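**Student:** predicted coordinates and the sequence they were generated for:
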Amino acid sequence: MTGEFRVRTVLGDVAPETLEVCDSHDHLFFASQLLAGQELDDAAAAEAELRAFANAGGRAVVQWTPFGLNRRAADLVGLSRATGVQLVAATGFHRAEHYRTDVLDRVADRLAELFVADLLDGIPAGDDPDADRTGPRAGLIKVAGAFHTIDRHARWTMVAAAQAHHETGAPIAVHLELGTAAREVADLLCGELAVPPARVILGHLNRNPDPRVLREVAGTGVFLGFDGPSRANHATDWRLADLLLELSTAGHTAQLLLGGDTTTAAARLSSGGGPGIPYLLTTLRPRLARALGEDVVEAMLVANPARAFATRWRR
């Protein structure tokens, strides 16, 4: 790679240290093509969430919403300017059950090409891969594994993600279905597909809270995302501090990331639900600081995201 490390935000490339306090995994907009209900599609509510996050000390949010799931990339630009919160947009592809067959067929033979175009040229209007690329450039590639395995669809998307990484330098973020198949994903991306571990972020690890597995995955060198609490994974929230303490004590503090992963309108504080994006800082941060120490929490929210999402971009 050449050049200096930069984080690609919707307002342009920035020095990693300017991210400051970062929510490493969240969603301002999200709508599955096939799994209807509680879509995130309200720009005013997204702005309210971001303002509340900023008032709590937040300075950056990484949105993991990939291609075809209502990214609303143009709105991200306006939201970042209005709130002062730096936003990172995603390219990538989610699990097959989120997409209509015609969409899968349309991109089947050009997935890596689509990722590269989003990263280097900009996200197309209306998320149409053949439309003018008038939106901001994506700053990461988001793909997804299957439950306890890497199925055909997951492998297809991960191979494309690795190809796009090698062409652009972009980090790869992975949705692990219920936190499973973490080691299998790390082995595929960092082994067979030769993606450096420092460019891989595994998400949802708190949904499969097995300390032995987590220590083994941490040994690969990838970043470890603990991205609750959303309503989908509240049953494991009580184990979060113990898991993070064990990993930190084992020497993996520099690999740990925190996010909110707000996936439904009912999980937004601004819509009268919760816990919402601000919860990460208003409630979870002080709770974890008491259990782990402020220095560990500061690393998870500031120093680690600055390294995880920065790369030497090839253009």
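**Tutor:** Cool, got the structure. Numbering: from 1, shown residues only.

**Student:** okay, CA-based contacts and neighbour counts for the rest of this
**Tutor:** Noted.

**Student:** what is the longest helix seen in the chain packed up against?
**Tutor:** Scanning the chain for the helix with the most residues, using DSSP state H, yields helix 152-168. Counting contacts by 3 or more C-alpha pairs under 8 Å, 6 or more residues apart in numbering; DSSP states H and E, helix 152-168 packs against helix 111-120, strand 140-144, strand 172-175.

**Student:** put this next to the first one:
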Amino acid sequence: MSFIRTFFEDINPQKLGFTYSHEHIVCVPAYWKERNADDLLLDDKEKSQKDVEDFAINGGKTIVDATAIDYGRKVEEVAEISRATGIKIIGTAGFNKSFLWSGKIKPELKPMIGNYETYYEWIEETPINQLTDFVVREVEEGLEGTNYKAGQVKFGTGYNMITPLEEKTIRAVARAHHETKAPIHSHTEVGTMALEQIEILKQENVSLEYLSIGHMDRNLDPYYHKKVAETGAFLSFDGIGKIKYAPESARIKSILELVKAGHEDQILVSGDTARKSYYKHYGYGLGLEYIIKKWVPRFVDEANKQGFDGEKLIQKFFVDNPMRCFTFKK
């Protein structure tokens, strides 16, 4: 049977429901903590939980927590939020982009990954096959020694570049995907290097229908989006609400351009809400309710006015497409 792996159980994909495909719920990244970047520390479980409750109240069912080990996961706290709110959580194994790896590793993780001081040291000195084995364990046994298993594997790359160590993690994650059948998510910095990531995954014989590529709305280039979509990958428009990068009109236009080109089955939408100032109950921001409560009605209105079926597209972006994207391959 096809399944999606959540924190508490493997579920039938039909049970996924309305899904945010890229968020962060509770996390304290070592890199940002060491630099006293308080806005980037989601360190209050109760406040995070209130935002998740807002999502649930408005009809949300599932959140993909895209927090990898090098971004300061708080696995037990996220599990408690899932239990308290009824929101299903899909966890993430794998790695982020390399500039974050200078952060110091939590002492409690060292028995699992070795006595390294930083994530950079660990990734640099560990053979690919051992990194692969670590990712596999997080999918098949549990995140950071817990019983909560990852439902996707992740890698990341920097702005307009892929470093040798980032390529190493891409290959490790690709091999973990083959072993576990878990779907793959990629971080792109400002929406760059997606096609280059794809070339490496092709070398690792990855079928791109199991890949979702993040931050595509940080690079609002319709030609580029179509080239990525033609590979079969999912495109994640996960910066909704971040007007400092682009107005919502530009995001909606780019999404509808992909729909016009026949790629409506490859679009995911989320908020990547990874700052206190983005959260309603930390910093009076838009919060996790924004997309489902305010953005969705606007999108439906704009899509309908342009001759599309807005409600049908919302069903695809938040239910049908995540249902396929996060299913473990057969």
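**Tutor:** Now that the structure is in, tell me what you want to look at. As the structure is a computational prediction, the values presented were derived from the model and not from experiment.

**Student:** one step back: now render the helices and strands packed on helix 152-168 of the first structure as JSON lines, adding distance to A96 of the first structure and mean neighbour count.
**Tutor:** Compiled in JSON lines, these are given as follows (distance: least, C-alpha to C-alpha, whole Å; neighbours: other C-alpha atoms under 10 Å):
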{"stretch": "helix 111-120", "distance to A96 of the first structure": "13", "mean neighbour count": "23"}
{"stretch": "strand 140-144", "distance to A96 of the first structure": "9", "mean neighbour count": "29"}
{"stretch": "strand 172-175", "distance to A96 of the first structure": "13", "mean neighbour count": "25"}
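
**Student:** any chance of these in CSV, with distance to G274 of the first structure too?
**Tutor:** Listed next are these as CSV, based on distance: least, C-alpha to C-alpha, whole Å:
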stretch, distance to G274 of the first structure
helix 111-120, 32
strand 140-144, 25
strand 172-175, 22
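
**Student:** quick check: which of these is nearest to T83 of the first structure?
**Tutor:** T83 of the first structure sits nearest to strand 140-144 of all these, at 21.6 Å, using C-alpha to C-alpha.

**Student:** can you spell out which helices and strands pack onto the closest one?
**Tutor:** Counting by 3+ C-alpha pairs under 8 Å, 6+ apart, strand 140-144 of the first structure packs on strand 90-92, helix 152-168, strand 172-175.

**Student:** which residue numbers in the second structure go with the second one?
**Tutor:** Helix 152-168 of the first structure corresponds to residues 164-180 of the second structure when matched by TM-score structural alignment.

**Student:** give me the residues contacting the matching stretch.
**Tutor:** For stretch 164-180 of the second structure, contacts defined as C-alpha atoms under 8 Å, 6 or more residues apart in numbering pick out 94-95, 97-98, 123-124, 128-129, 131-133, 135-136, 139-140, 153-157, 182-184, 197, 200-201, 204, 206.

**Student:** residue contacts, the aligned residue in the second structure for P197 of the first structure?
**Tutor:** Counting by TM-score structural alignment, P197 of the first structure corresponds to L208 in the second structure. The contact partners of L208 of the second structure, by C-alpha under 8 Å, 6+ apart, come to 198, 201-202, 231-233.

**Student:** and for K305 of the second structure?
**Tutor:** By C-alpha under 8 Å, 6+ apart, K305 of the second structure has no neighbours at all.

**Student:** for G37 of the first structure, same thing?
**Tutor:** Per C-alpha under 8 Å, 6+ apart, neighbours of G37 of the first structure: none.

**Student:** so how far is A232 of the first structure from it?
**Tutor:** According to C-alpha to C-alpha, to the nearest Å, G37 of the first structure and A232 of the first structure sit 14 Å apart.

**Student:** quick one on the thing from earlier: what's the closest of the helices and strands packed on helix 152-168 of the first structure to L28 of the first structure?
**Tutor:** Taking C-alpha to C-alpha, strand 140-144 is the member of those nearest to L28 of the first structure, at 15.1 Å.
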